[in-house]
Structure formats: structure tokens, C-alpha cells
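Enquirer: here is my input, please return the structure:
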Amino acid sequence: MYNMDKYSNSTTVTEFFLTGFPGVSPEFYPAVGLLLLFIYLVLALGNIFTIAFVFYEKNLQKPVYLIFCNLAAVDFAFGTATMPKIVGKYLISDDNISFYACFIQMYLIHYLGTVTSFLLLVMAIDRFIAICNPLRYPTIVTNQSAAVICLIFWIFPGLWMVLIVYQSISLPYCNSNIIQHCFCDRTSITKLACSDITVPQTYAFVGAMVTLLGPLAFILSSYVSIIIAVFKISNAQGKYKTFSTCSPQLLIICLYYLPRCAVYVLDVTVQMKIDARIMIVIWYSLFPPLVNPMIFCFRTKEIREAFLMKLRKSKISHKRTAPSG
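Expert: As a prediction, the model looks like this:
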């Protein structure tokens, strides 16, 4: 075991510097900053719209859409925890972050990522019960039960991540303070520690495997059961309808898990180049929150139809109130 008090006393770093994206020339910083700002605005507005629209539409206030709202909330929170600092680096050359602010960001990044993983698990459970046990679905899955489960998965990772961050912040940082990344993730920070990081690395790796592979294993098994159940449906239209209700969730799950699993496997089996790792991490961190609202709205039939109906009603109302010639 290592002495955390001894480590914390030997820390001399007071702030960190973020390198950002690899290979970007300073002359392109304003363009990159504006692009990132646009991405953040789309991400924020899309997820806020999803939450507001579901709560506004009484017909959409069902367990599955309550889960969507929780996922939209965590996507918005993740983007807000990471994007402003990246935008600031490229637009106003604000590439430094204080020691404690960096660990707060690290906490939020890994906490929100864990919440997302558990919410995707809840989403898979919802579809599993709806398709494999439809008669009991209305009694098992209610708005109240979905809200309670989502709340548990918001609270539980918060307590867990405190331990992970405490182990990282208690390490001594007395050499380089340059983080080769766009934000403060645990791997990039702990590489800068000037002591043995085997124990905290082991704890963090085990935690990552539990939060990533645990839900993923159940999600895969549940969708295998769903596919088997679908093929037992004799009606072709019934098969299509069932698959269409699952396709948005499957797409979201693939966007979240596939690149993460690739990074973890490559980190263990081969030494990834820093540039490649940064790009993959940014991809799986920001792309899903950006496109999830589009998947919710355009791949989920009930949300899409409710949205189009609102648009039609708005056009009709506008025509009636418009002054004549």
C-alpha cells in the first residue's frame, strides 16, 4: 500500500496545461474553436429539446421516454463539463486549468460516463421486458419504477467515483504538468504522477471493467433474447415493428460501447499512440451526445410523429392568424 499523506505533501504542481488536438497549427485555432462552439451549441440545444419535448407532450410521458430524458440530461451535462474548456483553448488561448479544477473535471467526466453506461443498461432492460414479457410490462415498468432506477444509477456512481478521484489526487505531481489531451481524464493525469501508480491504476481498471463490461454483457444477452423472440413472431409486420422499436437503442449502444471497448483493449494489448488515443476518446466522448437527440427524434416513431404533428398544427395555426392580402 502507498502512503497517501506522504504523496499529497510532495505535490508541487498548481495547474495543468492541455495540449488539445494533436497536429493543429495555431493559425487554425479560431476555425477549430468556432467549429467546437457550434458542436457544443447543437449538442446542448438538441438534448435540452429532447427533455423539454418529452415533458411537454403528455403522450410521451412513458418509462422508455423517461429513460431517454435521463440519457439526454447526462449527455448535456457531459458536453457542458468538457466542451467550454476545449472551446476556450482554441478561441481565447485558455489552455491552463488549476490543479483542483482539473480533478473536478476528471470526476465529472468519469462519473457521467458511468451514469451513461448504467442508463443504457436500464434502456436494454426496458426493451427486454417489453418484447420478451409484454403482458407484465405495464405492471413491472412504470414511470415511478423507471424514475427510481434511474435515480439510483445517478447516485451510486457518484459515491464510487469519489474513491477513484481521491486515489488520483493523492498521488504526487512534481514533474511535468502538461496533459496530452483536450480535457482532464484519469489516464492522462495519472501518467504525470512521479510515483508508482500500479495500485490506483488497478483500482481504476477494475472499476472501468465493471461499469463497462458488466452492463455490456447484460445488454448483449438481452438483445440476443430479443432477436430470438422476434424471429418467433410469424407476422412480418410484427417483426419489423419490434425491430424498429429497438433500433434507436441499439444504435446508441453501439456508438457508446464499441469505441470504448476498442480503446481499453488496445491500451492493454498494445501501446497506443497518444495522438490516436486522443482522437478516439474525443470521438466516443462527444459524438454520441451530439447525435443521440437526432436518433431519439428521427428513429423513434412515436417521438417523430408527435413532433411532425406539432409542426403541422403550428403551420395551420399560423395560416389562420396570418392577415389576408
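Enquirer: drop to CA atoms for contacts and neighbour counts, all remaining ones
Expert: Will do.
Enquirer: which elements pack onto the helix or strand where residue 101 lies?
Expert: Assigned by DSSP states H and E, residue 101 belongs to helix 99-132. Where contact means 3 or more Cα pairs under 8 Å, 6 or more residues apart in numbering; DSSP states H and E, helix 99-132 is packed against strand 15-18, helix 63-92, helix 143-169, helix 198-231, helix 236-269.
Enquirer: following the last one, which helix or strand comes up?
Expert: If I follow you right, that is helix 236-269. Using DSSP H and E, the helix or strand that follows helix 236-269 towards the C-terminus is helix 274-299.
Enquirer: sort out which residues of that next one are buried, please.
Expert: 277-278, 281, 284-286, 288-297, 299 (16 or more other Cα atoms under 10 Å).
Enquirer: off-centre distance for the next helix or strand after it?
Expert: Scanning forward in sequence from helix 274-299 by DSSP H and E, the next helix or strand is helix 301-321. Centroid separation for helix 301-321 versus its chain: 31 Å, with Cα atoms, centre = their mean, to the nearest Å.
Enquirer: between helix 301-321 and helix 63-92, how big is the angle?
Expert: Orientation check (axes from the mean of the first three to the mean of the last three Cα atoms, to 10 degrees): helix 301-321 against helix 63-92 gives 70 degrees.
Enquirer: what angle sits between helix 301-321 and helix 236-269?
Expert: Per the same axes, to 10 degrees, the angle that helix 301-321 makes with helix 236-269 is 110 degrees.
Enquirer: residues contacting helix 301-321, please?
Expert: By Cα atoms under 8 Å, 6 or more residues apart in numbering, the residues outside helix 301-321 that reach it are 57, 60, 245, 296-298.
Enquirer: can you check stretch 283-294 too?
Expert: Residues outside stretch 283-294 that contact it (Cα under 8 Å, 6+ apart) are 39-40, 42-43, 46-47, 50, 72, 75-76, 79, 252, 255-256, 259-260.
Enquirer: and for comparison, fold this next one:
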Amino acid sequence: MSAGNHSFVTEFIIVGFPGLQPEFYGLASTVLFLVYFCTAVGNVIILVLFATDRDLHKPMYFVILHLVVSDILFSTTTLPKIIARYWFQAGAISFTGCFVQMYLVHYFGTVNSYILFIMALDRYVSICFPLRYPMIIKNSTIHILSATAWIVAKAGPLMMVIRAYPLPYCDSNKIMQCYCDHIAITMLACTDRAPYSFPAFVVAMVVLLGPLAFIIFSYCSIIVAVVQIASTQGRLKTLSTCSGQLIIIALYYLPRCFIYLSSNIGIRFSTDLRIVIIMLYSLLPPLINPLIYSFKTKYIKQSLMKRFKRSTAPQ
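Expert: A predicted model of the protein is given here:
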């Protein structure tokens, strides 16, 4: 069937985990709701701290602010619908709504990748060129780079939607995924998906591997700079400023690269296992990032402790 033929599908059904038995739907929805609740609360706390503490109005924390906003928006895009699917058996999503969700999923994922690139750039300049850091990395620099990230990130997901939306969908309408994404949708098209999946794969690799290449370079340069520090205490202190960011970067990039590469070199997983891995790398970073900010970032930790002591002090 050609790509110009008519689509008979008017809505999609988000299946979630195909192998999950109905008796576990309540448990699944509860777990997903708790993940969403904790993600929202944790990230909102960081936003409140940032809004009320001017000590946090520094370049590195502005980068974290953008990551927090992206994490909240990504979780809000993906989780409510799959929670409703298991809680209220409301898995249906309109044809257009599914493509809107697909666009937002890939858009916020792309924004995250670019923001992590900016985060690595900040640490690279801070450690490798400490004397020039105040001149190179200013609040205005971060604002410009972050705004550019949010704008440039629109291109790839928009291309995916424009190419996938007109395809004929005339058979199954069941999305074997917890949200609408490019692979899950185009697999339902009544046409050869290779001409559509390969450009999308290239875009995904550019978005992932482009920033990742610089991140690897920057942290290799950081390691070289740290080794040249004379004192052991100085080396440990310098590395500690990067440890939180390294955890965030690893959580984001490693599972994504594994899934994308394995699916394109012939490594096959069961559908449920693949969805579990995707949900882990989609939901774990937004959930864990606030904890990393709180315990691994000096001024956020100090601001949090100051407010905690103030709230517990006797009146």
C-alpha cells in the first residue's frame, strides 16, 4: 500500500506492557503515579529554591534550571496517559493527539541532550580554563545557549512528525509502548517503514552522539587537568564538582545509546523487556536528578539545609 493511501485509524490505543496481567494494573498505576508525584515534587522544590535564593543565580545553576523544566515537561507529557490507561482503562488517544505526544517526547528528549552538552561545557571551561571562566561563562552566555537549545531542538522531532503523520494507518491501532514515539507509531503503518525509520535513526544518533562526543572529550580533558593538580585533596575536590553531572549524563545517554544501537544491529529483546528499559531511561533521570542536585551540588544543598533548619526551628 502506498504512502498516499487513506488511513482508517482514527485513534490509537496505548497498550503499555503487553505481558502485564490485569490483576497487576492497579499496582502498575500506583507505582507510575508515585514516580510522577515524586518527580514533580522533587523538581518543583528545586524550582522554588532557585526562585527564592539569589545565591543560586549562577551559570551552572541556570543550566540545572533548564534541565529541571525539561524533566517536568517530559514526565507530564508521558506519565498521565499511561497512568490513566492502567488506573481507569483509558488507553485511547486521538490520532492527532498521539502525534502531538510523539513530537513532545522527542522534543524534550532532544532538549535534555543539548542541555547536558551545555552542562559539560560549563564544567570543561571551569576546570580547564579556571581563570577565563568568569569571562567566558556568564549568565547571559548560558541564557543564549539554553534558548538556542530549546529552539534548535524543534527541528528533528518536527521532521519526524511531518514524515510519519501522512503514512497510511489501516490495520492495528495498538501502540506497544507506554507513550507514542516514532518507532511505536511507524511500526503500525501499512507501508515499508525503512525510508522513514532510517532518517529518524540518523537524527537520533546526531542528537545523542553529537553532544556525547563533546561530553566525552570534555571529561577526558577534565581528567587530564585534574591529574596535573599537585595535591590529592585538590584533585578530589575538583572531581567532586563533576560527579553529580557524570551520574546524570550516564543515566541519560548509556541506556538510550544501547537501545538505539542494539535495535539497529539485530539484537532483539522481548517487547516487555524493551519497554521496561525505555521507561527506566525515560523516567529514572527526572526522578533521581533532584536528589543528585541536592546532595552533589554545593549551593543547592546549602540552600535546602538552610530552609530545612528554618522550618524546624522552634517558634
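Enquirer: tell me the one among the contacts of stretch 283-294 of structure 1 nearest to residue 132 of structure 1.
Expert: residue 252 (20.8 Å; Cα to Cα).
Enquirer: that closest one maps to what in structure 2?
Expert: For residue 252 of structure 1, the aligned position in structure 2 is residue 248, judged by TM-score structural alignment.
Enquirer: tally of neighbours for its match?
Expert: Neighbourhood size, residue 248 of structure 2 [other Cα atoms under 10 Å]: 18.
Enquirer: what's the answer for the one 4 residues further on, then?
Expert: By the measure other Cα under 10 Å, the count of residues near residue 252 of structure 2 is 23.
Enquirer: what's the match for residue 29 of structure 1 in structure 2?
Expert: Aligned counterpart of residue 29 of structure 1 in structure 2: residue 25 (TM-score structural alignment).
Enquirer: how much space between the counterpart of residue 311 of structure 2 in structure 1 and residue 18 of structure 1?
Expert: Superposed on structure 1 with TM-score structural alignment, residue 311 of structure 2 falls opposite residue 314. When distance is defined by Cα to Cα, to the nearest Å, residue 314 of structure 1 is 47 Å away from residue 18 of structure 1.
Enquirer: so the two - more neighbours on which side?
Expert: Higher neighbour count among residue 314 of structure 1 and residue 18: residue 18, with 20 against 12, using other Cα under 10 Å.
Enquirer: any idea how far that one is from residue 138 of structure 1?
Expert: Separation of residue 18 of structure 1 from residue 138 of structure 1 (Cα to Cα): 49 Å.
Enquirer: out of the contacts of helix 301-321 of structure 1, which one sits closest to residue 94 of structure 1?
Expert: Of these, the one sitting nearest to residue 94 of structure 1 (Cα to Cα) turns out to be residue 296, at 34.5 Å.
Enquirer: ok, that closest one touching residue 246?
Expert: No. Between residue 296 of structure 1 and residue 246 there is no contact under Cα atoms under 8 Å: 11.4 Å.
Enquirer: residues contacting the alignment partner in structure 2 of residue 95 of structure 1?
Expert: The alignment partner of residue 95 of structure 1 in structure 2, by TM-score structural alignment, is residue 91. For residue 91 of structure 2, the contacting residues are 13-15, 81-82, 84-85, by Cα under 8 Å, 6+ apart.
Enquirer: quick one: the nearest residue to residue 91 of structure 2 once chain neighbours are set aside from residue 78 of structure 2, how far?
Expert: Nearest non-adjacent residue to residue 91 of structure 2, counting by Cα to Cα, 6 or more residues apart in numbering: residue 85, 4.2 Å away. Distance, residue 85 of structure 2 to residue 78 of structure 2, by Cα to Cα: 12 Å.
Enquirer: cool, and residue 121 of structure 2?
Expert: In terms of Cα to Cα, residue 121 of structure 2 sits 29 Å off from residue 78 of structure 2.
Enquirer: who has more neighbours, these two?
Expert: Each of residue 121 of structure 2 and residue 78 has its neighbours counted (other Cα under 10 Å); residue 78 has more, 21 against 17.
Enquirer: residue in structure 1 matching that one?
Expert: Counting by TM-score structural alignment, the partner of residue 78 of structure 2 is residue 82.
Enquirer: quick one: its match and residue 285 of structure 1, what's the gap?
Expert: For residue 82 of structure 1 relative to residue 285 of structure 1 (Cα to Cα), the value is 9 Å.
Enquirer: surely residue 129 of structure 1 meets residue 135?
Expert: No. With contact defined as Cα under 8 Å, residue 129 of structure 1 and residue 135 do not form a contacting pair (9.1 Å).
Enquirer: between these two, which is the more surrounded one?
Expert: More neighbours surround residue 129 than the other of residue 129 of structure 1 and residue 135, with 18 against 11 (other Cα under 10 Å).
Enquirer: what's the match for the more buried one in structure 2?
Expert: By TM-score structural alignment, residue 129 of structure 1 lines up with residue 125.
Enquirer: not counting sequence-adjacent ones, nearest residue to that match?
Expert: Among residues not flanking residue 125 of structure 2 along the chain, residue 133 sits closest, at 5.8 Å (Cα to Cα, 6+ apart).
Enquirer: and what of residue 76 of structure 2?
Expert: Excluding its sequence neighbours, the residue lying closest to residue 76 of structure 2 (Cα to Cα, 6+ apart) is residue 36, at 7.8 Å.
Enquirer: for the one you found, what are its contacts?
Expert: Each residue near residue 36 of structure 2 by Cα under 8 Å, 6+ apart is listed here: 75-76, 79, 287.
Enquirer: how about 10 Å then?
Expert: 30, 42, 72, 75-76, 78-80, 83, 283, 286-287 (Cα atoms under 10 Å, 6 or more residues apart in numbering).
Enquirer: mind checking what it lines up with in structure 1?
Expert: For residue 36 of structure 2, the aligned position in structure 1 is residue 40, judged by TM-score structural alignment.
Enquirer: correct me if wrong: residue 155 of structure 1 contacts residue 115.
Expert: Yes. Residue 155 of structure 1 lies in contact with residue 115 (Cα atoms under 10 Å); the separation is 8.7 Å.
Enquirer: specify the local secondary structure of the equivalent of residue 188 of structure 2 over in structure 1.
Expert: By TM-score structural alignment, residue 188 of structure 2 lines up with residue 192 in structure 1. Secondary structure state of residue 192 of structure 1, per DSSP: H, G, I helix; E, B strand; the rest coil, is coil.
Enquirer: can you tell me what residue 144 of structure 1 aligns to in structure 2?
Expert: Using TM-score structural alignment as the criterion, residue 144 of structure 1 maps onto residue 140 of structure 2.
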